[in-house]
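A.B. asks: Sequence and predicted structure are below.
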Amino acid sequence: MKKIIVFASGSGSNAENIIKHFAKTKIAKVVSVFTNNASAKVIERAKNHQIPIEIFSKTELLERKIVQKIEEIDPDLIVLAGFLLKFPESIIEKYPNKIINIHPALLPNYGGKGMYGMHIHRAVVENKEKETGISIHFVNEHYDEGAIIFQKSVALTDEDTPETVAEKIHGLEQKYFPEIISRLLED
């Protein structure tokens, strides 16, 4: 069975969705959740599914300790699901094309440092976009610039608010993220 590590910084709804999805399959299993936020809801979600948690600081992410923990697990895929820190090049180099991220916009639009969550949804509404969506991409040394694996769009109306955009995006994430991870692991 293939091993997945999930990195998350916040509520962990995508992380939990991935955990639940793979608990029903024989393809892979989420073997650990790593977080840089000691008060993140993802910790509780992972514990509810008996998934080991690794809590670390930004400094520790850049040090050898986290790399060693990843090496001990030897994952087939590292999934960033709402992870807000820039991923270290030392880890990216060790796991080429084995680290993916989900972004709540149609890249290259609304990507880069500081572009996450409601910041993106507000910008999408302010710019009166007619559509938005999700992008799943490989992680490289630049924020949101890795090769795109998958994109799915959703139509917007003039009545959409940042909150309704967030709901639409969340629906896309919940449906497609586990499917794309499965496809990557089957290839």
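C.D. replies: Noted; the coordinates are in hand.
A.B. asks: all contacts plus neighbour counts: C-alpha atoms, from now on.
C.D. replies: Noted.
A.B. asks: Contacts for the longest helix along the chain, please.
C.D. replies: Scanning the chain for the helix with the most residues, using DSSP state H, yields helix 162-186. Residues from elsewhere that reach helix 162-186 (C-alpha atoms under 8 Å, 6 or more residues apart in numbering): 2, 14, 17-18, 21-22, 27-28, 76-77, 102, 104, 117-118, 121-122, 124-125, 133-134, 136, 150, 152, 154, 156.
A.B. asks: Same question for stretch 103-115.
C.D. replies: 116-117, 120, 123, 132-137, 142-145, 151-153, 169.
A.B. asks: Show me the strands in this structure, by range?
C.D. replies: For the chain, applying DSSP state E gives strands covering 2-8, 28-35, 53-55, 77-80, 99-103, 131-138, 148-155.
A.B. asks: Tell me which other helices or strands the first one touches.
C.D. replies: For strand 2-8, the packing partners by 3 or more C-alpha pairs under 8 Å, 6 or more residues apart in numbering; DSSP states H and E come out as strand 28-35, strand 77-80.
A.B. asks: Kindly reformat those as a markdown table containing distance to Ile92 and mean neighbour count.
C.D. replies: Below are those laid out as a markdown table (distance: least, C-alpha to C-alpha, whole Å; neighbours: other C-alpha atoms under 10 Å):
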| stretch | distance to Ile92 | mean neighbour count |
| --- | --- | --- |
| strand 28-35 | 16 | 23 |
| strand 77-80 | 10 | 24 |
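A.B. asks: burial of Tyr110, as a residue count?
C.D. replies: Residues lying near Tyr110 (other C-alpha atoms under 10 Å) number 20.
A.B. asks: Find the residue closest to the most centrally placed residue in the chain in space, skipping its chain neighbours.
C.D. replies: The centroid of the chain falls nearest to Ala81 when counting by C-alpha atoms, centre = their mean (2.0 Å). By the measure of C-alpha to C-alpha, 6 or more residues apart in numbering, the closest residue to Ala81 outside its immediate chain neighbours is Ala8, 5.2 Å from it.
A.B. asks: Structure two is appended below for comparative analysis:
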Amino acid sequence: MLNLLKDIQPDLIVLAGFLWLFPEKIVEAFPDKVINLHPALLPKFGGKGMYGANVHKAVVEQKEEKTGITIHFVNEVYDDGKIIAQFETELKPTDTVEDVASKINELEMEHFPKVINELLFPERYDTNGN
């Protein structure tokens, strides 16, 4: 896979909630070119095993007042890479795991494609992200 990627020379490697620890050799070969999406405001609720409903359940159990998504560069540690962008949503005390999942999904659909475009085509965006 590494040789194939080196041949292709991608501008960006986009992981959308990748669950495994990404191969370190690929991260090293493509610094600041591998990004992932996490369904919480890192550094909270990150790390091995913290994905999907596991994250949403932890957010509800901790009675968080807000949550969100984090788009970050990937490094050799789960959910530890430099943060590119975060987007928040308010939570109600009555929100269920399913409610949180729905709010996160909305944030992902709205913001992830925009951030990818901004990373690929920075010249098209002003400093305010427009």
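C.D. replies: Yep, that arrived. Bear in mind the structure is a predicted one, so any value in this text is a computation, not a measurement.
A.B. asks: show me what contacts the residue nearest to the centre of the first structure?
C.D. replies: Ala81 of the first structure sits next to Val6, Phe7, Ala8, Gly12, Asn14, Ala15, Asn101, Ile102 when contact means C-alpha under 8 Å, 6+ apart.
A.B. asks: Tell me the spacing between Thr94 of the second structure and Ala40 of the second structure.
C.D. replies: In this view, Thr94 of the second structure and Ala40 of the second structure are 18 Å apart by C-alpha to C-alpha, to the nearest Å.
A.B. asks: out of the two, which sits in the busier spot?
C.D. replies: Counted by other C-alpha under 10 Å, Thr94 of the second structure and Ala40 do not tie: Ala40 has more neighbours, with 25 against 9.
A.B. asks: Mind telling me what that one corresponds to in the first structure?
C.D. replies: Alignment note (TM-score structural alignment): Ala40 of the second structure maps to Ala105 of the first structure.
A.B. asks: go on, Lys57 of the second structure?
C.D. replies: Counting by TM-score structural alignment, Lys57 of the second structure lines up with Arg122 in the first structure.
A.B. asks: Can you tell me, leaving aside adjacent residues, what's nearest to that match?
C.D. replies: Closest residue to Arg122 of the first structure apart from its sequence neighbours, by C-alpha to C-alpha, 6+ apart: Pro162 at 5.0 Å.
A.B. asks: burial count for that neighbour?
C.D. replies: Number of residues near Pro162 of the first structure (other C-alpha under 10 Å) recorded here: 18.
A.B. asks: Next: Lys20 of the first structure.
C.D. replies: 15.
A.B. asks: swap in the one 3 residues further on?
C.D. replies: Residue crowding around Ala23 of the first structure was assessed by other C-alpha under 10 Å; the count is 14.
A.B. asks: The second structure: which residue goes with that one?
C.D. replies: Matched by TM-score structural alignment, Ala23 of the first structure corresponds to no residue in the second structure.
A.B. asks: List the contacts of the closest residue to Ala23 of the first structure other than its chain neighbours.
C.D. replies: Distance criterion C-alpha to C-alpha, 6+ apart; nearest residue to Ala23 of the first structure, sequence neighbours excluded, is Lys29 at 6.4 Å. Lys29 of the first structure makes contact with Met1, Lys2, Lys3, Ile4, Ile19, Phe22, Ala23, according to C-alpha under 8 Å, 6+ apart.
A.B. asks: Wait, the fourth one touches Phe34, no?
C.D. replies: When you say that, I think you mean Ile4 of the first structure. No. Counting by C-alpha atoms under 8 Å, Ile4 of the first structure sits too far from Phe34 to count as a contact (11.1 Å).
A.B. asks: one step back: any of the contacts of stretch 103-115 of the first structure buried? List them.
C.D. replies: Neighbour-count burial (16 or more other C-alpha atoms under 10 Å) applied to the contacts of stretch 103-115 of the first structure gives Tyr116, Gly117, Ile120, Thr132, Gly133, Ile134, Ser135, Ile136, His137, Asp144, Gln151, Ile169.
A.B. asks: Any idea how many residues pack against the match of Lys57 of the second structure?
C.D. replies: Number of residues near Arg122 of the first structure (other C-alpha under 10 Å) recorded here: 16.
A.B. asks: Distance-wise, check it relative to Lys65 of the first structure.
C.D. replies: Distance, Arg122 of the first structure to Lys65 of the first structure, using C-alpha to C-alpha: 37 Å.
A.B. asks: what do you get for His103 of the first structure?
C.D. replies: Using C-alpha to C-alpha, we find His103 of the first structure at a distance of 27 Å from Lys65 of the first structure.
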